[in-house]
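*Asks:* This is the structure alone, sequence omitted:
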């Protein structure tokens, strides 16, 4: 697979975010500050890297309708999650302390559609796309069945407790390992284009 660097860097950036998030909370509050900003920038970097990863997975699947749907959902989810993290960074810069962040977030969420698109359903599409691609790759025998299981575990762990993001990031890296050595091909049933 092309983009091997992205396959390694994206999970490592998620791991960095997860660890910095834990460090940021050691004093009992999260944000604003260096750990808050650096962690959020790391996750933004990871999100950016998922665009070529998803694009390549779609290509591996022969640009099928399901793979294209997963790509579109993934890119929309990335955009929504990136907006959330960008807002978090801006609020972190503008707020004098942690207590000042709450009212700023409430103002942002009060804008019609923002709460759903940026803090609700929108970012979920990113995780749905991760799982969809893993399942499609396994269904086309391009990866083993354990890969979508690892991706699902990564998503569930992070949803259950955000402090488990580092464990999820390691599972994500492990789920990408089979793709790193795989040459770029398309699914067996897909026509080959010159």
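*Replies:* Done, it's in. What you are looking at is a predicted structure, and each value in this text was computed from that prediction instead of being measured. Residues are numbered from 1 along each chain as shown.
*Asks:* hey, let's count contacts and neighbours off CA atoms from now on
*Replies:* Noted.
*Asks:* Geometric centre of the chain: which residue is closest?
*Replies:* Nearest to the geometric centre of the chain sits residue 47, at 5.3 Å (CA atoms, centre = their mean).
*Asks:* Name the nearest residue to it, ignoring sequence neighbours.
*Replies:* Excluding the flanking residues, the one nearest residue 47 by CA to CA, 6 or more residues apart in numbering is residue 78, at 6.0 Å.
*Asks:* The one you found contacts residue 127, doesn't it?
*Replies:* No: proximity of residue 78 to residue 127 does not meet the contact threshold set by CA atoms under 8 Å, at 9.1 Å.
*Asks:* ok, these two, which is more surrounded?
*Replies:* More neighbours surround residue 78 than the other of residue 78 and residue 127, with 26 against 20 (other CA atoms under 10 Å).
*Asks:* so what's that one up against?
*Replies:* Residue 78 makes contact with 47, 48, 50, 51, 123, 125, 126 under the criterion CA atoms under 8 Å, 6 or more residues apart in numbering.
*Asks:* The fourth one: neighbour count?
*Replies:* It refers to residue 51. As a burial measure, residue 51 scores 17 neighbours (other CA under 10 Å).
*Asks:* do the second one as well
*Replies:* By the other CA under 10 Å criterion, the neighbourhood of residue 48 contains 17 residues.
*Asks:* can you point me to the longest helix in this structure?
*Replies:* In the chain, taking DSSP state H as the definition, the longest helix is helix 65-94.
*Asks:* after it, next one along is what?
*Replies:* Following helix 65-94 in sequence order, the next helix or strand is helix 98-109 (DSSP states H and E).
*Asks:* one more structure, for comparison:
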């Protein structure tokens, strides 16, 4: 029950970030809702497709769809107020990222994926929705051009895989992986860290 509640909080946070991006892009109410759904459920859907889980979990658990859609509509209606809560949304987003990445990695391992594939699937679970959001908005995905986001996700997934290889208890390992992700993400936001970028080519 607690895990489901945390998942719904993470979905709401991701949906809010997607809806805010859609509002800034001047999309209509349908577009805002679609971006909220895509951002919050896209990563998990990609995970399920990669792992052969059919139908994807997001399509059979109606609360996931309902929370994402309602969050999108709330942001559309009250976006000036939600925009002022940016720090809170970023905090919830960091926790959602930690939860989704570790859950995705654990799911991949449980279905027999090799360690390196589980890391990639876990990372994709966390960042896939945001990447799809940016593609729909005709932007280079944010995780590919700045901010410590995908790197934090991959680090947390690595912790889960190492713990699994050492036969450590699953719950503490997942908590440790989530803590690494959340810690790195919040530290990067606080310190304004970005991944290195290659220098511009002259001419």
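*Replies:* All right, it came through fine. Quick caveat, the model's predicted, so the values are computed rather than measured.
*Asks:* Would you pull the TM-score for this pair?
*Replies:* The TM-score (TM-score structural alignment, normalised by the length of the first structure) is 0.33; 105 aligned residues with a CA RMSD of 5.4 Å.
*Asks:* OK, contacts around the residue nearest the centre of the second structure?
*Replies:* Nearest to the mean C-alpha position of the second structure, by CA atoms, centre = their mean, lies residue 126 at 3.2 Å. By CA under 8 Å, 6+ apart, residue 126 of the second structure lies in contact with 43, 44, 96, 97, 98, 100, 101, 104, 153.
*Asks:* which one is the second one nearest to, not counting chain neighbours?
*Replies:* It refers to residue 44 of the second structure. Nearest residue to residue 44 of the second structure, sequence neighbours excluded (CA to CA, 6+ apart): residue 125, at 5.1 Å.
*Asks:* residues touching that neighbour, list them.
*Replies:* Here residue 125 of the second structure is in contact with 42, 43, 44, 45, 46, 47, 100, 101, 104 (CA under 8 Å, 6+ apart).
*Asks:* unless I'm mixing things up, the fifth one is touching residue 122, no?
*Replies:* No: taking CA under 8 Å as the definition, residue 46 of the second structure is not a contact partner of residue 122, at 10.4 Å.
*Asks:* the more surrounded of those two?
*Replies:* residue 122 (33 against 18).
*Asks:* separation between that one and residue 99 of the second structure?
*Replies:* Distance, residue 122 of the second structure to residue 99 of the second structure, by CA to CA, to the nearest Å: 10 Å.
*Asks:* Might one say that the residue nearest to the centre of the first structure is in contact with residue 10?
*Replies:* Yes: using CA under 8 Å, residue 47 of the first structure makes contact with residue 10 at a distance of 7.3 Å.
*Asks:* count of neighbours near residue 156 of the first structure?
*Replies:* Neighbours around residue 156 of the first structure, by other CA under 10 Å: 15.
*Asks:* Look up how far residue 131 of the first structure lies from it.
*Replies:* For residue 156 of the first structure relative to residue 131 of the first structure (CA to CA), the value is 11 Å.
*Asks:* so residue 100 of the second structure makes contact with residue 121?
*Replies:* No: applying CA under 8 Å as the test, residue 100 of the second structure and residue 121 come out as separate, 10.5 Å apart.
*Asks:* between those two, which one's more packed in?
*Replies:* Ranked by neighbour count (other CA under 10 Å), residue 100 of the second structure and residue 121 place residue 121 first, with 30 against 27.
*Asks:* How about the secondary structure of the more buried one?
*Replies:* Secondary structure, DSSP: H, G, I helix; E, B strand; the rest coil: residue 121 of the second structure is helix.
*Asks:* That one and residue 105 touch, don't they?
*Replies:* Yes: the pair residue 121 of the second structure and residue 105 qualifies as a contact (CA under 8 Å) at a distance of 6.2 Å.
*Asks:* which residues in the first structure form strands?
*Replies:* Using DSSP state E, the first structure contains no strands.
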